[in-house]
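[1] give me coordinates for this.
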Amino acid sequence: MVKIEEILECLPHRYPMLLVDRILEMDEVNMKCRGLKNVTINEPFFQGHYPGHPIMPGVLIIESMAQVGAALLLKSPTMSGRIPLIGAIDNVKFKRPVVPGDQLITDCEILWVRAGIGKMRSAATVDGDLAASMEMTFKLLDKGR
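    Below you'll find the predicted structure:
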């Protein structure tokens, strides 16, 4: 398990854009991991999305899934200190709303990485039900750029 202190060491994200609370499992050999985001009513986006009917924006669910994959990548000493950027998002599907009180569990697999560009596949669930899934192409920038 990777706790928040270690996540903060490897990810460049900070409040209010840090959208992963813990990495529950990490398999660096097979490039797979499982992350957790506790969704609370205190999230700033719930003020406007939507008043009286709070739903986590889909783009932030995607960002949360991307951060779980980035945590797996950036824990590696060869990738440490790099900045992950989204290049393309494919096959995105939203299956159920994510609301305050939910625990968003993300399973992520890095499919390949070559020359600072890679592809990942991710699925996020709440209580075992699929909330969202996607494939993402990403780029890893050197920190100085």
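[2] all contacts plus neighbour counts: C-alpha atoms, from now on.
    Will do.
[3] give the burial count for the closest residue in space to residue 142 that isn't next to it in sequence, as a bare number.
    Closest residue in space to residue 142, ignoring its immediate chain neighbours: residue 82 at 4.9 Å, by Cα to Cα, 6 or more residues apart in numbering. Using other Cα atoms under 10 Å, residue 82 has 21 neighbouring residues.
[4] one more sequence to fold, the one below, so I can look at both together:
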Amino acid sequence: MKLSLEQIKEIIPHRDPFLLLDEIIELDTFKAIGIKHVTPDEFYFKGHFPGKPVVPGVILVESLAQVGAVIILSHDKYKGKIAYFTGIKNAKFRKSVLPGDTVYLHCEVTRIKGAFGFGKAEAYVNDELVCEAEVSFAVGA
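    So this is what the prediction gives:
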């Protein structure tokens, strides 16, 4: 299943300037791929870094977590709730992401235990791994 930006907004509560997805190109029960087209006017480039803009690693991890939120909040049991980002493990940043890049954000929810979930996430630019992490979240009202 594919989702437009407007459909993403129906699932997760994030909004501009902190909605960091442009579309979901694949959504299954526990896996999804999102896309972020990095434009030169992203809010974080103003200070990171003037004259040499680089997407902050925490923004990449948050983008991956938002894909995870789309996965879990698409389930009937969790519709209308919020997926709170609760942890990051083993985050690695392999290459800089720059203005003009298109980032493919892969996330797989690997375990759900009650209101808590865990996942593996990877970001790619031009088929090259740029970021990877294990993420966790809690679903609440």
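[5] TM-score for this pair?
    Here the TM-score for the pair of chains, by TM-score structural alignment, normalised by the length of structure 2, is 0.97; 140 aligned residues with a Cα RMSD of 0.7 Å.
[6] isn't the residue nearest to residue 142 of structure 1 right next to residue 139, touching?
    No. The criterion here is Cα atoms under 8 Å, and residue 82 of structure 1 misses it with residue 139 at 9.6 Å.
[7] what sits against residue 113 of structure 1?
    Contacts for residue 113 of structure 1 (Cα atoms under 8 Å, 6 or more residues apart in numbering) come out as residue 119.
[8] helix/strand/coil for it?
    strand (DSSP: H, G, I helix; E, B strand; the rest coil).
[9] how close does it sit to residue 140 of structure 1?
    As judged by Cα to Cα, to the nearest Å, residue 113 of structure 1 and residue 140 of structure 1 stand 10 Å apart.
[10] same check on residue 76 of structure 1?
    For residue 76 of structure 1, the distance to residue 140 of structure 1 - Cα to Cα - is 13 Å.
[11] could you do residue 103 of structure 1 as well?
    28 Å.
[12] try residue 11 of structure 1
    Using Cα to Cα, residue 11 of structure 1 is found at 12 Å from residue 140 of structure 1.
[13] list the contacts of residue 115 of structure 2.
    When contacts are counted by Cα under 8 Å, 6+ apart, residue 115 of structure 2 touches 138-140.
[14] mean per-residue distance, the helix or strand containing residue 89 of structure 1 to structure 2?
    If you go by DSSP states H and E, residue 89 of structure 1 is part of strand 83-94. Compared with structure 2 after the fit, strand 83-94 of structure 1 shows a mean deviation of 0.9 Å (mean Cα distance after the TM-score superposition for structure 1).
[15] now do that strand: everything it contacts.
    Strand 83-94 of structure 1 is contacted from outside by 12, 58, 70, 131-143, using Cα under 8 Å, 6+ apart.
[16] repeat that with 7 Å
    With contacts defined as Cα atoms under 7 Å, 6 or more residues apart in numbering, strand 83-94 of structure 1 is touched by 12, 70, 131-143.
[17] which among the residues you listed gets closest to residue 38 of structure 1?
    Nearest to residue 38 of structure 1 among those, counting by Cα to Cα, is residue 131 at 14.1 Å.
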